[in-house]
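> curious how this folds, go ahead:
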Amino acid sequence: MPTDAYPGVGRRIAYQRRLARMTQQQLADVAGASLGTVRKIERGERNPSEEMLEAFADAMGVDAAVLRYDAEPTRTSVHAALPDLSAAIATYDLPEDGPVRPLSALRAAVSEAARWRVAAQYTRITRRLPDLLAELARAYHAASGADRTELAQLLVRAYRSADAVAYKFGAHDLSARLIDLMRWAAAETADPVTAATVAYVRTETFFAARAHAAGLRALEQALDKAPTPDCTRQVAARGALHMRAAVIAGRAADTTAAQLHMAEARVLADRLPEGVYCGTAFGPDSVRAHEVSVAVSLGRDHLARALDIAHEWKPPTDLPAERRSGFYIELARVQLWSGQPDHAFESLKVARHIAPQHTREHPWVRQDVAVVRRLKRADAESLSNFAEWCAAS
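The predicted model follows:
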């Protein structure tokens, strides 16, 4: 449908931009548009394409339907697209006939989806991944030799991008199915680093089930099987496992294990520059961010450590958006528990600015905003708007 069929779209974009506390230049930068284009659209002099409309929605952390129509839907387009992801994996072993692009094009498409994942661009993932997953399955079953092995690797990466959406949006059964497929495809690669990466992602199922002690055992078994860290990929994979083991050990109230795994992660991080390795951000900055995660998991006497870290250090802008926003979401929880509701709200606003979709769908954000509203009897308009935006009760 052409966007000129949506009267007032420019006005709604301008309203949501102001609600998100973004300038026109910031919206243009995040959405990949020019400042002049944003200005013309908001003045009603130009209609955005459907793709641009969704880019604006992604940038502001709202559903595109909010920009198309005056009434906000109860379900976002991401939620509505989850059945398409489910259907795409239902026939992973018996894919329907269809076109298959060259391996180089599939490689590029999977890498693009991975970039959307770490940037928390979930709408883009749900728009492209169902067809890509079906195409990769067709390519995999028709291939042989080295091509088949590489396609198994690509399937692991693509399933991980799809899983990020399923898990963040609360579709935990779909997330578990995607992780099972990641484990199947990883076995086809016979690559121990890929297996370690899948073990890292699999921890989501233990978080969702609150089976923290079992999740810690699974990660420690994965560490036992992980290769000796002799190259960059191996160092990063082992370090990521230790980071995640530290967090889930904290959730299991195992302080000793949390501290031991965090110490191992620091040692490995010192051997690498910060970067995204095999789809996971790892390095000194990621470890520092995870120290806050561990402090939140352990709670009580460990909260002061998280506040000290936040006082001394802030996530650099080259850290992936999802990880940076996660840091501020967790910092907000520490600040709230430490009797600093105003600071907590400021941290949540920073998280929203960095990765709106990630922040809006995070259950802690809804919980913590609701608590801040109860603590602040004179409810500020900005706090009310934020609570409405993330559907806090």
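
> okay, CA-based contacts and neighbour counts for the rest of this
Fine.

> pull out the buried positions in the helix or strand containing residue 248.
Here residue 248, judged by DSSP states H and E, is contained in helix 232-251. Of the residues in helix 232-251, 234-251 count as buried by neighbour count, 16 or more other Cα atoms under 10 Å.

> this one as well, want them side by side:
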Amino acid sequence: MVAGLAGVNAEYVGQIERGQRTPSLDVVEAIANALGVTVTNLVTDATDPSPMAADIRLASELHQSLLLGASRDGEPETSLVELRERVDHAWDTWQGVSDRYSRLAALIPGLIGDVVRVCETGRTAGTEEQRLAADAYTLLRTVARRINRPDLALVAADRGRRAAELADDPIRLAGARWNLAHALLAQQEPQTAEEIALAAIAELRPGGDRDTLAMTGALWLTAAVAAARCRRKFVALERVEEHAALLAERTGETNVGRAAFGPANVALHLVSIELEDGQAANALAVADRIDPAPMASRERHTTLALDLARGHALRFEAGASLLHLLQAERTSPEELRYNPAAHDTIRRVFHRARPSLRSQVTGLAQRVGIEEQIVADHTLS
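Okay, the predicted model is just below:
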């Protein structure tokens, strides 16, 4: 009956109920509408929490708020001071806590609604309203990319760019272009992303200001990633080593524009470029020299652990890879649930692991929510 009301094949709904299929956001919203409940109520069960619940809730809230509008009728006006605190708190949550997806699912709807509302009354260039909007949309782009919604990431990035242009703030404008370039990378458009990053660098004209140097360095890293995606490894390495690395020596670890630019992030990008090129030994050699302690973002700690895991997996070193996967899980268990690259690494380790390790890999796959897929793949291989 529910399948008919939702316009979904009954067998498909049965597979979802048995845990054999993960529904798309459109299907989840159709079933929720048929049942007369919210998406949050549909996917959240206090007695049996689904590892995909936070992912689906966030995607739904972003979709409704960005594309359909967020109604805040009847609620009291939010002061700029309060809204600034909420935006900063949301960013701190994203960069600093292990269950960031679950927490942001509760924060995002009201935050977007209030940001949209204050921007409608603050269209004058240079206003604090536009600065707030630029910061909020940068966060939304980051979140959307992480939950595999590059379409929403591009919408958020474009709105952030428009807000930054009205804010009359060169650093925020550069940050918004950095943000837009990353959204385009997620859309598999590295050449356009590269053009935007290089144009933003040219406009900044860095002097002695630390914020400007940091934002310039972050843009050089983005341009390097774009070159690597275009299979121009040596151009990518040149941009990191001859531009970003030199700037990082001058700035130290920073978090300007929430880009977490600094020596550690420069090294992480070198690791990523080597992995992109299939050079696992080079990637591990760079990664082993990284001191994660100064990194401002928990996300960067998780990224390092996952890169180390991937590098060891590519070298068929299942035990070492598993150790780093478990470290990533301790740092941010939700990240492993939603990260396709992490899932691929877990699969590699499962297929290569000795019997004495396989039970640990199976346990990790179960916690991440991909055990059935991995076992099925292994049975067929």
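
> hang on, the earlier thing: which elements pack onto the next helix or strand after the helix holding residue 248 of structure 1?
Sequence-wise, the next helix or strand downstream of helix 232-251 of structure 1 (DSSP H and E) is helix 255-269. If contacts are counted by 3 or more Cα pairs under 8 Å, 6 or more residues apart in numbering; DSSP states H and E, helix 255-269 of structure 1 sits against helix 232-251, helix 284-298.

> equivalent range in structure 2 for the helix or strand that helix 255-269 of structure 1 is followed by?
Going down the chain from helix 255-269 of structure 1, the next helix or strand is strand 275-277, by DSSP H and E. Mapped onto structure 2 using TM-score structural alignment, strand 275-277 of structure 1 spans residues 254-256.

> contact partners of the matching stretch?
Contacts to stretch 254-256 of structure 2, defined as Cα atoms under 8 Å, 6 or more residues apart in numbering, come from residues 211, 214-215, 260-262, 296.

> output these in JSON lines, with distance to residue 312 of structure 2 appended to each entry.
Converted to JSON lines, the contacts of stretch 254-256 of structure 2 look like this (distance: Cα to Cα, whole Å):
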{"residue": "211", "distance to residue 312 of structure 2": "36"}
{"residue": "214", "distance to residue 312 of structure 2": "31"}
{"residue": "215", "distance to residue 312 of structure 2": "32"}
{"residue": "260", "distance to residue 312 of structure 2": "25"}
{"residue": "261", "distance to residue 312 of structure 2": "26"}
{"residue": "262", "distance to residue 312 of structure 2": "25"}
{"residue": "296", "distance to residue 312 of structure 2": "25"}
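
> and these, which is closest to residue 147 of structure 2?
Minimum distance to residue 147 of structure 2 across the contacts of stretch 254-256 of structure 2 is 20.3 Å, recorded for residue 260 (Cα to Cα).

> identify the residue nearest that closest one in space, chain neighbours excluded?
Using Cα to Cα, 6 or more residues apart in numbering and skipping the chain neighbours, the partner closest in space to residue 260 of structure 2 is residue 254 (5.5 Å).

> that neighbour: neighbour count?
21 (other Cα atoms under 10 Å).

> am I right that residue 100 of structure 1 is in a helix?
No. Judged by DSSP: H, G, I helix; E, B strand; the rest coil, residue 100 of structure 1 forms no part of a helix; its state is coil.

> which residue in structure 2 lines up with it?
In structure 2, the residue paired with residue 100 of structure 1 is residue 77, using TM-score structural alignment.

> ok, that match - how many residues close by?
For residue 77 of structure 2, using other Cα under 10 Å, the count is 11.

> can you pull the contacts of it?
Residue 77 of structure 2 makes no contacts at all, as judged by Cα under 8 Å, 6+ apart.

> quickly note the distance from it to residue 115 of structure 2.
Distance of residue 77 of structure 2 to residue 115 of structure 2, computed by Cα to Cα, to the nearest Å: 11 Å.

> again, but for residue 195 of structure 2
From residue 195 of structure 2 over to residue 115 of structure 2 (counting by Cα to Cα), the distance is 29 Å.

> buried set for the longest helix seen in structure 1?
What stands out as the longest helix in structure 1, according to DSSP state H, is helix 145-168. For helix 145-168 of structure 1, the neighbour count (16+ other Cα under 10 Å) marks 148-168 as buried.

> following it, which helix or strand shows up next?
Later in the chain than helix 145-168 of structure 1, the nearest helix or strand by DSSP H and E is helix 172-189.

> that following helix aligns to what range in structure 2?
With TM-score structural alignment as the criterion, helix 172-189 of structure 1 aligns to 150-167.
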